[in-house]
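Trainee: pasting the sequence and the predicted model now:
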Amino acid sequence: MDSKSPLLPRTRSPSPMPRRHRFRRFHAAAFVFVLGLFWLAVNWQCTDPTHNHGGEATADKVPLEVHIMSKCPDARDCLQKFVLPAMQNVSDKVVFRLSFIGQTTDSDDGVQCKHGQTECLGNILELCAASLYPDPKLYLGFTMCMERDYHDIPAKELVQDCALEHGLDFDKINHCVSQDDGSYAMGMLRDSVTRSADLNVTTSCTVRLDEKVRCTVDDGVFKNCPGGKKPEDLIRDIKKLADAARGWTE
């Protein structure tokens, strides 16, 4: 992937907003400054693009992580038939994370993808969506929209249509992809691929619940699903783990 040119066409930077108001008194300016620092401290975990978008359990939630390749039909089937129906029912009980499978190398900007560099770009687009819109309802919907037409990834029209359908800003995603001549987004992909490798995940799609493999989809077949391969089975397991995390028992 050529790191010297943006992965998608660059858009013009917006003109700076004119400064219409000035505080004349020192104490008023100091108040605004302190308030701004407080806001940043409260919201840092939501706005920092390097923040882990899931994977760590909280007091009453359990980690649910899905490892995919963006141009893989098994990723589409896994999300559509298993993960999304479950998330529609128990998204409030999990900390969701989407990770990608590939291979780190000393060339190709450090990452190779099984289905070529267009898949690497598809992975990056979906990572950028997750970084900019941490709510799984938004970025998982965008990802599913892309996966339905995985053959066309990363066509600009597809990305624009999926962004519009799920309320995401295409220009923001575009900026994320091309930021620092692509090195920023490539770093996210490299970290994601490294994570999957460290967890010994090589199959797209692999679903991990509570740090354990819950199910895999390979060549259109659901495998290694000891708790069942239907969405209601995953919902049941998530509810049971979340209740246990709260200290509830039947």
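Mentor: Alright, I've got the coordinates.

Trainee: rest of the way, CA atoms for contacts and neighbours
Mentor: Will do.

Trainee: quick check: end-to-end length of stretch 130-144?
Mentor: This stretch, stretch 130-144, spans 12 Å end to end (Cα to Cα, to the nearest Å).

Trainee: now find how far off-centre it is within its chain.
Mentor: Offset of stretch 130-144 from its chain centre (Cα atoms, centre = their mean, to the nearest Å): 6 Å.

Trainee: try it against this one:
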Amino acid sequence: MTEISKENRVNISKMNYKWRLIIILFIVLTLWGLVHLVYNNRRQPEPQLGLSDKIKISVHYEALCPDSKYFIIHQLLPLYKKIPEHISLDLIPYGKAKTIESEDSITFQCQHDEIECYANKIHACAIDLVQDPLVQLSYVACMIKNNQNPDGIGKTCAEIYDLDFTPILLCAKGQKGSLLLKGHGERTHALNPPVHFIPTVEFNNSQNLKPLKLILKNLKEAVCGVFKIKPKGCDSD
């Protein structure tokens, strides 16, 4: 039997190494392709809305969440003022809370303690009672600036927007406020995929039309991008 020379062994080793690299590269590319395919299939096709259409923006937020505060004040409210006829608002104050029911009571555990649960109730009652969407959103944005004193800021913001704070307060302190917040909790817990970041924002009842990262960074770009022809307010700063 002819002995393989040292030089041939080296050449064979190099060839085996190249083939291993080729196989590894093929596997990596195949896996990447599968991931990309699954992701694209999971993402729903972006709607192309007309100028007569509205996009529903559902915001799952918390009254004492800094990211919720920033999004509502600096993203949602300014954009809504620009294109109110193209946005249907849907505000859901609850976040990463927990609803605890007994035979005669409904209580809540919130991410930022009891004061947030109470502030969430005031938000929920205001959303239920204030019918004008711009006033509703403006009131929520006003309150979320300083929700550490829910009663105080709630009354102050009601005076700013010429609202009667008494029915909002009675709602928040009564059974209705608890039932409203419970309802927001049921909606939040039903999200698929589940909440992992607050605020979580849906477009037309879906988390898959636009990435949350884009929505939170540039809501205007995310919203205006779903219209065939951009609404007039999309062109202004």
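Mentor: Yep, it's here. Quick caveat, the model's predicted, so the values are computed rather than measured.

Trainee: what segments of structure 2 are helices?
Mentor: 6-42, 66-71, 77-82, 113-129, 133-144, 150-160, 165-173, 175-189, 212-217, 219-224 (DSSP state H).

Trainee: what lines up with residue 67 of structure 2 in structure 1?
Mentor: Alignment note (TM-score structural alignment): residue 67 of structure 2 maps to residue 74 of structure 1.

Trainee: you'd agree that match is up against residue 223?
Mentor: No: if you go by Cα atoms under 8 Å, residue 74 of structure 1 and residue 223 don't touch, sitting 11.6 Å apart.

Trainee: who has more neighbours out of these two?
Mentor: residue 74 (24 against 15; other Cα atoms under 10 Å).

Trainee: right, and residue 138 of structure 2 touches residue 77 too?
Mentor: Yes: the pair residue 138 of structure 2 / residue 77 is scored as a contact, 7.0 Å apart, by Cα under 8 Å.

Trainee: neighbour count for the two, which is higher?
Mentor: residue 138 (21 against 17).

Trainee: counterpart of that one over in structure 1?
Mentor: Per TM-score structural alignment, residue 138 of structure 2 is aligned with residue 141.

Trainee: isn't its match up against residue 168?
Mentor: No: applying Cα under 8 Å as the test, residue 141 of structure 1 and residue 168 come out as separate, 10.2 Å apart.

Trainee: what range in structure 2 matches the longest helix seen in structure 1?
Mentor: Secondary structure assigned by DSSP H gives helix 26-47 as the longest helix of structure 1. On structure 2, no counterpart of helix 26-47 of structure 1 exists by TM-score structural alignment.

Trainee: try stretch 113-120 of structure 1
Mentor: Going by TM-score structural alignment, stretch 113-120 of structure 1 lines up with residues 110-117 of structure 2.

Trainee: contact partners of the matching stretch?
Mentor: Here stretch 110-117 of structure 2 makes contact (Cα atoms under 8 Å, 6 or more residues apart in numbering) with 62-65, 94-98, 108-109, 147-148, 150.

Trainee: so which of these is surrounded by the most neighbours?
Mentor: Highest neighbour count within the contacts of stretch 110-117 of structure 2: residue 94, with 33 neighbours (other Cα under 10 Å).

Trainee: check contacts around that one.
Mentor: 60-63, 110, 117, 120, 181, 184-185, 188.

Trainee: how close does it get to residue 82 of structure 2?
Mentor: In this view, residue 94 of structure 2 and residue 82 of structure 2 are 27 Å apart by Cα to Cα.

Trainee: quick revisit: number of residues surrounding the nearest residue to the match of residue 138 of structure 2 once chain neighbours are set aside?
Mentor: Spatially, and ignoring its direct neighbours in sequence, residue 141 of structure 1 is nearest to residue 166 (6.6 Å; Cα to Cα, 6 or more residues apart in numbering). Residue 166 of structure 1: 16 surrounding residues under other Cα under 10 Å.

Trainee: what residue in structure 2 is paired with residue 166 of structure 1?
Mentor: Under the alignment by TM-score structural alignment, residue 166 of structure 1 pairs with residue 161 in structure 2.
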